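> model the structure of this input:
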Amino acid sequence: MPSKRRFGRVRKLPSGRWQARYLGPDGIDRPAPETFSNKTDATIWLADQEAELRVGDWRDPAAGETLLGEYASTWIEERPGLRPRTVELYESLLRLHIAPSLGRLPLREVTAPRVRTWRADLLAADVGPVTVAKAYRLLKAVMATAADDDIIRRNPCRIPGAGVEPIAERPTATLPEVFALADAVGERYRALVLVATFTGLRFGEAMGLRRKHIDLEARTLRVEVVVTEIGGQQVEGPPKSGAGVRTVTLPAAVVPDLRRHLDDFAQPGQEGRVFVGPKGATPRRSNWHVLWSKATIKVGVEGLHFHDLRHTGNTMAAATGASLRELMTRMGHGSTRAALIYQHASQDRDRAIADALDVVLDKHHQAAKQARTPNRSGTQRARNAQTKRGDGRPSAGTNR
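A predicted model of the protein is given here:
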C-alpha cells in the first residue's frame, strides 16, 4: 500500500524496492526515473521534487530525455541569421565530432565529466585543436540553449579556455615579395594581389567586387558582397557581420594598376565583376590556389597563404600609427566589445592611412630604381661632367 504523504506517494513493490511518484504542475502523475532500495531514499527524492516546485525550479523530466543529437540538429535549423557556410560547418562538426560520442545521450546525461572526457578523446585521436575548439563552442552554445529552455539545470560545458582556438602566427610578405607575387600571378590577377595586400580584402570580398563598388577618383572600394562556396556552388551574400560592410581607401600607388585592370580584364557595366577568369567566370578558391601556389614557389615564399597578404597589409597599416579602432574598421573586424561595432573611423583618417602607405610604397620604388642603376666610379662621374661642359677642364672640387 502506498504511504500517505503531504506531497507525493511512496510504495513498496513486490520486488522489495521502493517507488516514488508525485503529481506535477502540468497535471501529469510523474514517477521517479528509478526505484530505490529503501523508503528513506524514496522520501528524500520526493522532498527534492517538492523543494524545486516551491522555488519555481522544477523541470519537465521528459524534456531531459531528448537526445542531444536530435536537439542539436533542431538548434542548427532554428538558429536565426546563420550564413549557409556556417550551417555547413555546424552540421559537419555535429556529424563528425559530437554525435558519434554524445549524440545518443539524453540531454540530462550530458554532464561536465562526460564533456571533459569527450574533448580529451578528440584531442587524443589527433583531431586538430582548432577543430576541437570549434566543436566545443558549438556544443556549449547548444547546451546553453537547453539550459535557457529549462531542460537542464546548468550548462555542462565549463572547461576554461576550451573554446579558444590556438592561432599560429602567420608570416607576412615583404614589399619586394608582394610585387614579385603580383608579377608571378600574371597581368590578369596582378591587381588582385595588390588590392588584397593594401586594402586587406579577403578573397571572397574581392570576388564580390563590381565596378559600381570602385571609385578611382576618390580612391575607394566599397565592400558589400561576399562570394562563398557552399557544396561546390558559389553563393553571394552580405559580409557575415556589420563590420564587414565598409569603405576602404586605396593607396594612390595602386590606382594605376587597378585602372589598367578595369580597362583590360573586368566585365563591362556598373554591375560587371571586377575579377573574373579568362572565360568570364568568378575564380574558385581551388583553381586560384593552384595558380597562387605556383607563384609562391617561383618567388621563393612557398607556404605563404593568399590570406597572409591581408595580414601583411594590416601590419603595414599598423606601422603607420593607425589606432586599433581604425585598423578594425579598415580590415572589417568585429569586436568582442559590442560598442566598438558601432564606432567607425572617419573617411579622412582612412585616407591618411592610405597616404602613409603611399610613402612606404614610394620608398620601395625608389630603392628598386636605384638598385637597377649601374654603380659608377668617381672618375667616370668626373669624365661625364667634363663631357657635358665641353671645355675639357675638370669640374670644381676635383684633384688636379
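> from here on, contacts and neighbour counts on C-alpha atoms
Will do.
> S323 and A191, how far apart?
Note on S323: its distance to A191, by Cα to Cα, to the nearest Å, is 27 Å.
> got it, and T111?
Per Cα to Cα, T111 is found 53 Å from A191.
> more neighbours: these two, which one.
A191 (25 against 14; other Cα atoms under 10 Å).
> ok so the more buried one is a helix residue?
Yes: if the criterion is DSSP: H, G, I helix; E, B strand; the rest coil, then A191 is within a helix.
> just checking, it touches D257?
Yes: contact criterion Cα atoms under 8 Å: A191 and D257 qualify, at 5.9 Å.
> how much space between M207 and G24?
For M207 relative to G24 (Cα to Cα), the value is 58 Å.
> oh, I was asking about P171
Distance, P171 to G24, using Cα to Cα: 62 Å.
> quick one, which of these two is more surrounded?
Set side by side, P171 and G24 show more neighbours around G24, with 17 against 14, by other Cα under 10 Å.
> quick check: the more buried one vs D149, distance?
Separation of G24 from D149 (Cα to Cα) stands at 18 Å.
> one more sequence to fold, the one below, so I can look at both together:
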Amino acid sequence: MAEAKKGKKPRRDFGSIRELPSGKFQASYIGRTGIRQTAPAPFKTDRDADRWLNKVEADLSSGAWQDEALGKVPFRQYAEDYLDENEEVGERWAETCRRNMRLHMVDLLDMPLKTITPPIVRKWYSKARKGKGGKTSIAQSYRFLRAVMNAAVRDEAIVKNPCQIPGAGADKASERPIATPDQVAKLIEAITPRYRAVVAVAAWCTLRRGEVCALRTADIDTEHKEVWVRKNWVELLESPKKFEKDPKTQAGKREVSVPPHVWPLLIAHADEFAGPEFFFIGKDGNRMRGNAIYQAFVRAREKVGLTLTFHDLRHTGQSLAAASGASTVDLMKRAGHSTAVAAQRYIHAVEGRDKEVAKALSEIAENGSAARLPKTIKID
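Predicted structure coming up:
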C-alpha cells in the first residue's frame, strides 16, 4: 500500500489540478464568488499548472487578482450592462452616456476591459479633445468611462482604474450668465401670456423646467403663498418616451416661498390658464411640455435681445437670492441642492427664513424696475 501511494502529490490547500484525456493539465480553484474558476487554457505539465495556481493564490492575497474571463469582455458590452443594471443611473443620464459612446468613445467600444490601460485612456482623451465634440460632452464621456471602470475594479475584472488624468472629468463650462431684474421683467412682458408665469417661477422661485411642467394646480398654496415642488417631468432627447419621477433627493421635494411681487402673476395665471390637474397646460389642455416652453422662451429672448438659456433663469434666481442676503443653507433649501441627509440636517435652520428671502427678492425687483410685471394677462 505504501508503494501505491508513492509519488502521489500531496493535496493542495488552494485549487486543484487534473489530467485531461489529451495528456495536458487543467487547473481550477473556487473564486470569491463561490464559483469554480478554470485557467484560460490547459497546461503542458502539472508543474506549469501548479505555478499558475500559486500565482493566483498570491494575487488573491495581495489584492492584485483579476477575473480573466470578465477582463476579456468588450467595454461596449460591460458599459451597456452597467447602464441597465445600475439603479442609480437615471434614464436621462443613460441616454446621454449612450449618445456619447456613439459619438466620442468609438475607439474604446470593442476593446476588452483589461486592455484599456492609462496610456490608452490618455490617447483616447487627447484625440477626443481635438475632435469636433464639445468640452462638456467629452468631460461627460470621461466621467462615464471612469465610472464603468470603477465598477470593473469592484467586479475584479481589472486591478486598477486606468482613468488617471487629473481634472479630465470636470465640466469647465463658462460661467452662466445672470439676468438683471429688469431683463427678467422684459422677458415676462415679451413672452406669450400663457408662459409668463413659467418665466416668473423659474427666475424668482428657481424651478427647473421639468419641475415647472410637473406642477399641479394643487401645488400652488394660496394660504402660505408657496409653490410645492414634488415631481420632475422628464423628456428624453432621442426617444419619444416621457415620464414623471421623483426628484433625485429628498431635498428636491420642497416648498418655495413666492416673492410678493410675483404672486399676483401666479393668481392671474390660475384664473386664465391653469388646468384642473396641472397648473401649466398647453392650448390642448394637456400638461405643458418642455419643448413648448423652450420655443416660447427662445422667441421672447430674441425680442428682448438676450442670449440666456431657460436654465439660466434658475441660476439667476439663486444669484438674486444670494444678493438678498440668503445664506448657503437658504439657497440649498430654496433650490433643492442638497443630499437627503443634508436636507434633514439643515432644513430646521431655515424655517421662516424662506419667506424673508422671498420678501427681499421683491425689494430687489422693485429697485431693479422689475415691478413692471404685467398686472393682467390676456388669453393667447
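> aligned to T180 of structure 2, what sits in structure 1?
Aligning on TM-score structural alignment places T180 of structure 2 opposite T174 in structure 1.
> what helix or strand is the nearest residue to that match once chain neighbours are set aside located in?
Nearest-residue entry for T174 of structure 1: T312, 7.9 Å, with adjacent residues in sequence omitted and distances by Cα to Cα, 6 or more residues apart in numbering. Mapping T312 of structure 1 onto the secondary structure by DSSP states H and E places it in helix 308-319.
> which positions in structure 2 sit opposite that helix in the alignment?
Mapped onto structure 2 using TM-score structural alignment, helix 308-319 of structure 1 spans residues 312-323.
> mean distance between that stretch and structure 1 after superposition?
Mean deviation of stretch 312-323 of structure 2 relative to structure 1 after superposition (mean Cα distance after the TM-score superposition for structure 1): 1.0 Å.
> residues of that stretch that come out buried?
Neighbour-count burial for stretch 312-323 of structure 2, counted by 16 or more other Cα atoms under 10 Å, picks out 312-322.
> for the longest helix seen in structure 1, name the packing helices and strands.
The longest helix of structure 1 (DSSP state H) is helix 347-372. With contacts taken as 3 or more Cα pairs under 8 Å, 6 or more residues apart in numbering; DSSP states H and E, helix 347-372 of structure 1 sits against helix 175-184, strand 246-249, helix 308-319, helix 324-331.
> which residue numbers in structure 2 go with the shortest one?
Applying TM-score structural alignment, one finds that strand 246-249 of structure 1 aligns to the residue range 254-257 of structure 2.
> that stretch vs structure 1, average offset?
Stretch 254-257 of structure 2, aligned to structure 1 and superposed, deviates on average by 0.6 Å (mean Cα distance after the TM-score superposition for structure 1).
> repeat that for stretch 93-104 of structure 2.
Compared with structure 1 after the fit, stretch 93-104 of structure 2 shows a mean deviation of 2.3 Å (mean Cα distance after the TM-score superposition for structure 1).
> so that stretch corresponds to what in structure 1?
Per the alignment by TM-score structural alignment, stretch 93-104 of structure 2 matches residues 86-97 in structure 1.
> can you give me the offset of the matching stretch from its chain's centre?
Here stretch 86-97 of structure 1 is found 16 Å from its chain centre; the criterion is Cα atoms, centre = their mean, to the nearest Å.
> identify the residues contacting the strand ranked longest in structure 2?
Ranked by number of residues, the top strand in structure 2 under DSSP state E is strand 25-30. Contact with strand 25-30 of structure 2 is made by 14-20, 36-39, 41-46, 49-50, 52-53, as judged by Cα atoms under 8 Å, 6 or more residues apart in numbering.
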